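give me a 3D structure for the following:
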Amino acid sequence: MNPILRLAFRPWAEGVENVPEEGPVILASNHLSHSDTIFGWLHVKRRVTQLAGSHFFSGRGIKGFLMRLFLNGIGTVPIDRSGGKASEAGLSSGLRVLNEGNVLGIYPEGTRSRDGRLYKGRTGVARLALASRAPVIPCAMINTFEIMPPGRLLPKLGIRPGVKFGKPLDFSRYHGMEGDRLVLRAVTDEVMHALMDLSGQEYVDDYAVRTTVSKG
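This is a model prediction of the structure:
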């Protein structure tokens, strides 16, 4: 799909050189649109495995089949976000990817932003970073909300999507402290602050799902 996407949308990227050429690394991105999955890793030379909610794999009919085919094709690992042991299993899948020396893509917000703002991150990214000792690269998606906002099935033409890769975040000072909730929150907040600086988004100190529900 790369040649077609590059020709139709002319995607751009900054800071790709910040992604290590080898070894485990976490690409932590803001989440504005389903098109983030399409455009986010186009410029990364290494294969990126990403985590996604298991409900995306449970669709029925032709649409569900095509969705599963696409997600499997781009290396997506389904995770159960219902909490407890199910969520632990999802993090274990991500940790396995990192322990094998590969690249893991993750959306710390946990779901797409419904209004284009940046929401509070969940601490899974911190747990993965500390357990694997992998660097975290903040990745800011640009213009994907305008290309494919929530509810739109096909991306708009005429808008160039972009991604900014920030400098690696080193959390070695926290190694061995992944059981400390305050440390997990501090690491996650540092990742989100880096994403805010890169993206220029307004930050909301609340979880995206919780905010969406409160608005009906």
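
hey, let's count contacts and neighbours off CA atoms from now on
Will do.

the residue of the chain most remote from its centre and R152, how far apart?
Relative to the mean C-alpha coordinate of the chain, counting by CA atoms, centre = their mean, the farthest residue is G61 (27.0 Å). Noted for G61: a distance of 19 Å to R152, by CA to CA, to the nearest Å.

how about Q50?
When distance is defined by CA to CA, Q50 is 22 Å away from R152.

who has more neighbours, these two?
For Q50 versus R152, the count of surrounding residues by other CA atoms under 10 Å is larger for Q50: 22 against 11.

I'd guessed that one sits against I79; true?
No - contact status for Q50 versus I79: not in contact, 10.1 Å apart, counting by CA atoms under 8 Å.

leaving out chain neighbours, which residue sits closest to W41?
With CA to CA, 6 or more residues apart in numbering as the criterion, W41 has its nearest non-adjacent residue at 7.0 Å, and that residue is V48.

I'd like the structure of this one too, to check against the first:
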Amino acid sequence: MSTKLFYSFLKWVAIGPLLRAVFRPSYEGTENIPRKGPAIMASNHLSYADWLFMPLGMKRMVRFVAKAEYFTGTGPKGFLQRIFFSGTGNVPIDRGGATAAEGALIAAKRVLAEGELFGIYPEGTRSHDGKLYRGRTGIARLALDTGAPVIPVAVIGTDVIAPPGKKFGKLVHPRVIYGKPLDFSRYEGMTNDRYILRAITDEIVYEILKLSGQEYVDMYATEAKKLADGKKPTKKSSGSAKTGPTKDVA
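I've put the predicted structure just below:
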């Protein structure tokens, strides 16, 4: 069975109908999703359930990256992981040579070159407290290198369904809002300009912020989590709440 066929089976026959029946998610802005061609689906990240609900409202497959270990496991558990992660369109990151970030960028470019949708979380990790954090500039580099439009996406309520650090949550009706496409062709050829990369990243995060209504914190999510756990952050950041992303460079 091909990847797209298996993905369609899970989405429209097996898992998708069950998620819709139990959680009754709502979707807005589906007209903003291109019917064909590459696009970067840039979403906030509240819960591991985001990657289930975010693509559910669209007809096309959305591909994400996943650790290579999920594709090489042994035994019954490893077999099921390989089937599921391969069948749902996830792309393995090879950590043997390049760094995880470089591997993700290479995988993303390959997906977009094939004219498909690629899902990415600009914050780089899940928010531990429901706030929106500073974006990593890899998404800006990806947009400039590929020329693909960026679709800002807001996922709302998944942190209640599957709270970070907890096994069970509450039954709520999640919302997913797809924003209008963002075109950064005006910055063509400026991939090596870190100020441009920061400006693009901030613009994407700001559009997500407008859709989600979250509180914004001018700090990377990984550093904020360290502070919450009582650890010393590795990078300087005020961590103050803002109304939107700043324009400084990291």
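
L5 of structure 2 -> structure 1?
Applying TM-score structural alignment, one finds that L5 of structure 2 falls in a gap with respect to structure 1.

in the lengthiest helix in structure 1, what's buried?
For structure 1, the helix reaching the highest residue count under DSSP state H is reported as helix 181-199. For helix 181-199 of structure 1, the neighbour count (16 or more other CA atoms under 10 Å) marks 183-185, 187-196, 198-199 as buried.

which residues of structure 2 does it align to?
The aligned range for helix 181-199 of structure 1 in structure 2 is 194-212, by TM-score structural alignment.

the matching stretch vs structure 1, mean deviation?
Overlaying structure 1 shows stretch 194-212 of structure 2 at a mean distance of 0.5 Å from the equivalent residues (mean CA distance after the TM-score superposition for structure 1).

any idea how far K166 of structure 2 lies from M54 of structure 2?
With distances taken as CA to CA, K166 of structure 2 is found 21 Å from M54 of structure 2.

and for D129 of structure 2?
According to CA to CA, D129 of structure 2 stands 19 Å off from M54 of structure 2.

between those two, which is the more surrounded one?
Set side by side, D129 of structure 2 and M54 give different neighbour counts by other CA under 10 Å, the larger being at M54 (25 against 14).

counterpart of that one over in structure 1?
With TM-score structural alignment defining the correspondence, M54 of structure 2 maps onto G40 in structure 1.

again, but for L182 of structure 2
Across the two structures, L182 of structure 2 finds its equivalent in L169 of structure 1, going by TM-score structural alignment.

residues in contact with the closest residue to that match other than its chain neighbours?
Taking CA to CA, 6+ apart, and ignoring the residues beside it in sequence, L169 of structure 1 has V136 as its nearest neighbour in space, at 5.1 Å. Contact analysis of V136 of structure 1 by CA atoms under 8 Å, 6 or more residues apart in numbering lists 25-28, 129, 168-170, 191.

SS state for the closest residue in space to V187 of structure 1 that isn't next to it in sequence?
The shortest distance from V187 of structure 1 to any non-neighbouring residue, by CA to CA, 6+ apart, is to A126 (5.6 Å). Counting by DSSP: H, G, I helix; E, B strand; the rest coil, the backbone at A126 of structure 1 sits in helix.

just give me the neighbour total for E109 of structure 1.
25.

and the strand ranked longest in structure 2, which stretch of structure 1?
When structure 2 is scanned for its longest strand (criterion: DSSP state E), the result is strand 150-156. Using TM-score structural alignment, strand 150-156 of structure 2 lines up with residues 136-142 of structure 1.

with stretch 119-128 of structure 2 instead?
When structure 1 is aligned by TM-score structural alignment, the counterpart of stretch 119-128 of structure 2 is residues 105-114.

start and end of that stretch, how far apart?
Here stretch 105-114 of structure 1 reaches across 21 Å from its first residue to its last, counting by CA to CA.

now check structure 2 for the residue matching the residue nearest to V187 of structure 1.
Structural correspondence for A126 of structure 1 with respect to structure 2 (TM-score structural alignment): A140.

isn't that match right up against D193?
No - the pair formed by A140 of structure 2 and D193 falls short of the contact definition of CA under 8 Å, at 10.6 Å.

hang on, the earlier thing: redo the contacts of V136 of structure 1 as a markdown table? Include secondary structure.
Below are those laid out as a markdown table (three-state DSSP):
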| residue | secondary structure |
| --- | --- |
| V25 | strand |
| I26 | strand |
| L27 | strand |
| A28 | strand |
| A129 | helix |
| P168 | coil |
| L169 | strand |
| D170 | coil |
| V191 | helix |
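
by neighbours, which of those residues wins?
Counting neighbours by other CA under 10 Å, the top entry in those is I26, with 30 neighbours.

and it, how far from F70 of structure 1?
When I26 of structure 1 is compared with F70 of structure 1 (using CA to CA), they lie 22 Å apart.

which residues make contact with stretch 131-145 of structure 2 from outside it?
Counting contacts by CA under 8 Å, 6+ apart, the residues touching stretch 131-145 of structure 2 from outside are 40, 44, 101, 105, 108-109, 120, 122-124, 127, 149-150, 184-185, 187-191, 197-198, 200-202, 205, 209, 214-221, 245.
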